[in-house]
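> turn this into a structure:
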Amino acid sequence: MRYAQSLVLDGVSFQLKEHHDFKWLNDFGEVFCVFDRQDSGNISFGVQKGNVKRFIKYAGAQTINYAGDLKEAIKKLKNAKDVYKELEHPYLVKLVDHLELREGFVLVFEWFDGLNIQKNVELNSACQRFKKLPLELRLQSLSTIFEFHVHVEKNNYVAIDFYDGSILYDFKQNITKICDVDLYQVKPFYNQVGRLWGSSRFMSPEEFTIASEIDGRSNVFNMGAMAFALVGGALDRSYDTWEAGRELYQVAKKAVEKNRNNRYASVIDFYTEWKFYVEEYGTDPPQKV
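As a prediction, the model looks like this:
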């Protein structure tokens, strides 16, 4: 059993399973924050050099919550480089550089000054703040998410491991960005492991079923689950917890049908109908009856 070791970079402390040399980070500037608790095998840093901030994602260190093979984590991050390039979009955090090191691999992103809205039990969490925003702003955020995944679909990819932890929100400018598409896959893609990576709150039944194809209908489920997370009751998908009117509720409900054949055939079809009702009713949906 390996015990946690504390490290300090530019006054910021974090933990790993064993010591690791991060001298290469000096070229990017001063570290101002560290994200060391992911279970992906990556560790990430916020760094600043002059007026320029960057987000650095690195695979090659023995992180606290990763139980897998370090070589596999490095391989996945290398593969992610091409995903970010091929899915480049204004709503996706921008990859600006990559670096191969003797002990690992680095992706360098533009810094986006947003907070992760992953569900959190803390009352003052970004998730709680987001759920208190006016409906109009939350619907705008959903449109950003849906439009990006239309782009994903048009580029012959499927979303894997998409959940609320993949979303950043800038509360000052009310801007949404997608931040984690490392595991998105080129179609056709089949489930070869049983339970795929991700949060079960957003995963379609086929993402738990070996040999199932993960396709547009699977991503429709992901989008519907996200709609319930941001303007509804999350896993409580009853109309009583829904805030955005019956028409949008019916669209979201169809999206999360357990029987994939009862869902929309594609994210484009889903978003087309969703957008129709948003544009028809705006942020003043018909009252519940």
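> C-alpha from now on. contacts and neighbour counts both.
OK.
> pull the number of nearby residues for residue 188.
11 (other Cα atoms under 10 Å).
> that one and residue 215 touch, don't they?
Yes: counting by Cα atoms under 8 Å, residue 215 is a contact partner of residue 188 at 7.3 Å.
> which positions within the lengthiest helix in the chain qualify as buried?
Across the chain, the helix with the greatest residue count (assigned by DSSP state H) is helix 135-154. For helix 135-154, the neighbour count (16 or more other Cα atoms under 10 Å) marks 135, 137-153 as buried.
> now stretch 103-123
Residues of stretch 103-123 classed as buried: 104-112, 114-118 (neighbour count, 16+ other Cα under 10 Å).
> now the helices for the stretch 151-289 of the chain?
Secondary structure of the stretch 151-289 of the chain by DSSP state H, counting those that start in this stretch: the helices cover 216-231, 246-255, 267-281.
> can you say which of those is packed in most?
helix 216-231 (a mean of 25; mean count of other Cα atoms under 10 Å).
> ok, back up a step: which one of the helices of the stretch 151-289 of the chain lies closest to residue 5?
Closest approach to residue 5 among those (Cα to Cα): helix 216-231, 36.3 Å.
> distance between the ends of stretch 158-165?
Using Cα to Cα, to the nearest Å, one end of stretch 158-165 lies 17 Å from the other.
> related to what we said a few turns ago, could you say what helices and strands the longest helix of the chain packs with?
Packing partners of helix 135-154 (3 or more Cα pairs under 8 Å, 6 or more residues apart in numbering; DSSP states H and E): strand 175-178, helix 216-231, helix 267-281.
> how far is the second one from where the chain is centred?
Right, the one you point to is helix 216-231. Remark: helix 216-231 is offset 13 Å from the chain centroid, using Cα atoms, centre = their mean, to the nearest Å.
> need the residue closest to the centroid of this structure.
For the chain, residue 166 is the residue whose C-alpha lies nearest the centre (Cα atoms, centre = their mean; 1.5 Å).
> report the contact partners of it.
Residue 166 sits next to 116, 118, 178-181 when contact means Cα atoms under 8 Å, 6 or more residues apart in numbering.
> how about 6 Å then?
Residues in contact with residue 166 (Cα atoms under 6 Å, 6 or more residues apart in numbering) are 178-180.
> next one: residue 212
Applying Cα under 6 Å, 6+ apart to residue 212 gives the contacts 190-191, 206.
> just the closest of those to residue 242, please.
Set against residue 242, the nearest of the contacts of residue 212 by Cα to Cα is residue 206 (25.5 Å).
> for the comparison step, fold the sequence that follows:
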Amino acid sequence: MTDLLSLTRTDRTAEDLVLSAGEILARYDHLTQDSGNVSWLVRTQQGDLFVKTAGTDAPPPPGGAVPYLDHAGRVGLLRSAVELARSVDHPALARLRTVIETADGPALVYDRAPGELIGVPSVQRGDPTSPYRRFATASAELRLAVLDQLLDAHVALESAGWVAGDLYDGCLMVDLASGRLTLIDLDTYRCGASTNDMGRMFGASRFMAPEEFELGAPLDARTTVFTLGRLVHHFGTGLTEDLSQFCGGEDAADVIARATRPARSERFGTVGELAAAWSAARLSSG
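Coordinates of the predicted model:
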């Protein structure tokens, strides 16, 4: 069997490489997501690994969703993900083990993240057995522990210059037994402040800041603050969106209300400021 962790380059395609490495536990392609990327979960002699690629330089099969970007664009985002992983060391970030240059682009090899993916297709959000519902209705203690990790990881990311993009519940892997969070698929994060060059940016509209819909608008730490606030609001209220039901208490609810104000100038200026206010509110609530 091929040892993925010992390679840095191969003339083989990514799929051939992964198939030779062990037992395929899952394959993610146009049937499960619309990015155009192709990924695998593979059981190897070195442990369970997640391998992410930009797919092939070809149109998706008939019936599949149209990818957001062409192959070159997807490769560019994967190289940005590598830069992010190598610039920030935090326990809530997926562990990148190696990058293998294959015949169809880079293959990013990660340790398998523990737990379950919280984001599910919209038709499954009402299912009480889904990870989405089970996390949203978990104990306040567990939800707050996960949200603490989410904010702390983004303080570290901000310190390295990263601004969130396409951050939503599909980036959250949570072990619902231990409360451990792993963040995945941060490919569209940008290093440094920028401007909206797309109009409607990548992302789930439920969590996106107003400026992510406005061509030419600034994208910076206040954008990250808004999205983090929306995630905390959504799950901290048990999906009700009613801050009077927020699991962290009234002071923490006030912090989240400020983080998610539509006017950028009324939000916290940095993730660090948001996290400090959140920590103080959590302490005040006992």
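> tally up the residues packed near the residue nearest to residue 181 of the second structure when sequence neighbours are not counted, please.
In this structure, residue 181 of the second structure finds its nearest non-sequential neighbour in residue 174, 4.7 Å apart by Cα to Cα, 6 or more residues apart in numbering. Counted with other Cα under 10 Å, the neighbours of residue 174 of the second structure add up to 24.
> correct me, but residue 174 of the second structure touches residue 116?
Yes: using Cα atoms under 6 Å, residue 174 of the second structure is in contact with residue 116, at 5.4 Å.
> the aligned partner of residue 75 of the first structure in the second structure: what secondary structure?
Matched to the second structure by TM-score structural alignment, residue 75 of the first structure sits across from residue 76. Following DSSP: H, G, I helix; E, B strand; the rest coil, we place residue 76 of the second structure in the helix state.
> for residue 94 of the second structure, what are its contacts?
182-184.
> now swap in residue 106 of the first structure and tell me
Going by Cα under 6 Å, 6+ apart, residue 106 of the first structure touches 57-58, 98-99.
> residue range for the host helix or strand of residue 47 of the first structure in the second structure?
According to DSSP states H and E, residue 47 of the first structure maps onto strand 42-49. Per TM-score structural alignment, the counterpart of strand 42-49 of the first structure in the second structure is residues 37-44.
> cool, stretch 155-164 of the first structure as well?
Across the second structure, the stretch matching stretch 155-164 of the first structure (TM-score structural alignment) is residues 160-169.
> over to stretch 121-141 of the first structure?
Across the second structure, the stretch matching stretch 121-141 of the first structure (TM-score structural alignment) is residues 126-146.
> adding distance to residue 201 of the first structure, write the helices of the stretch 151-289 of the first structure out as JSON lines.
Converted to JSON lines, these look like this (distance: least, Cα to Cα, whole Å):
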{"stretch": "helix 216-231", "distance to residue 201 of the first structure": "7"}
{"stretch": "helix 246-255", "distance to residue 201 of the first structure": "14"}
{"stretch": "helix 267-281", "distance to residue 201 of the first structure": "19"}
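> so which of those is nearest residue 210 of the first structure?
Once the helices of the stretch 151-289 of the first structure are compared by Cα to Cα, helix 216-231 is nearest, at 13.9 Å.
> tell me the angle of the closest one relative to helix 246-255?
Angle between the axes of helix 216-231 of the first structure and helix 246-255 is 140 degrees (criterion: axes from the mean of the first three to the mean of the last three Cα atoms, to 10 degrees).
> helices or strands up against helix 216-231 of the first structure?
helix 246-255 (3 or more Cα pairs under 6 Å, 6 or more residues apart in numbering; DSSP states H and E).
> the helix it packs on maps to which residues in the second structure?
Under TM-score structural alignment, the match for helix 246-255 of the first structure is residues 250-259.
> please report how far residue 174 of the second structure lies from residue 208 of the second structure.
The gap separating residue 174 of the second structure from residue 208 of the second structure is 21 Å, by Cα to Cα.
> swap in residue 102 of the second structure?
34 Å.
> out of these two, which sits in the more crowded spot?
residue 208 (25 against 19).
> list the contacts for the more buried one?
Applying Cα under 6 Å, 6+ apart, the residues contacting residue 208 of the second structure are residue 227.
> what's it aligned with over in the first structure?
Superposed on the first structure with TM-score structural alignment, residue 208 of the second structure falls opposite residue 203.
> mind listing the strands in the stretch 51-200 of the first structure by residue range?
Along the stretch 51-200 of the first structure, counting by DSSP state E, counting those that start in this stretch, strands occupy 52-59, 95-100, 105-110, 115-116, 157-158, 167-170, 175-178, 185-186, 189-190.
> in the first structure, what sits opposite residue 226 of the second structure in the alignment?
Mapped onto the first structure by TM-score structural alignment, residue 226 of the second structure lines up with residue 221.
> what's near enough to touch its match?
By Cα under 6 Å, 6+ apart, the contact set of residue 221 of the first structure is 204, 255-256.
> please redo it, this time with the cut-off set to 8 Å
For residue 221 of the first structure, counting by Cα under 8 Å, 6+ apart, the contacting residues are 202-204, 255-257, 263.
> let's have the residues you listed in CSV, adding distance to residue 26 of the first structure.
CSV is the format used below for those (distance: Cα to Cα, whole Å):
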residue, distance to residue 26 of the first structure
202, 38
203, 39
204, 42
255, 47
256, 46
257, 50
263, 50
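> related to what we said a few turns ago, quick check: the match of residue 226 of the second structure vs residue 203 of the first structure, distance?
Per Cα to Cα, residue 221 of the first structure is found 7 Å from residue 203 of the first structure.
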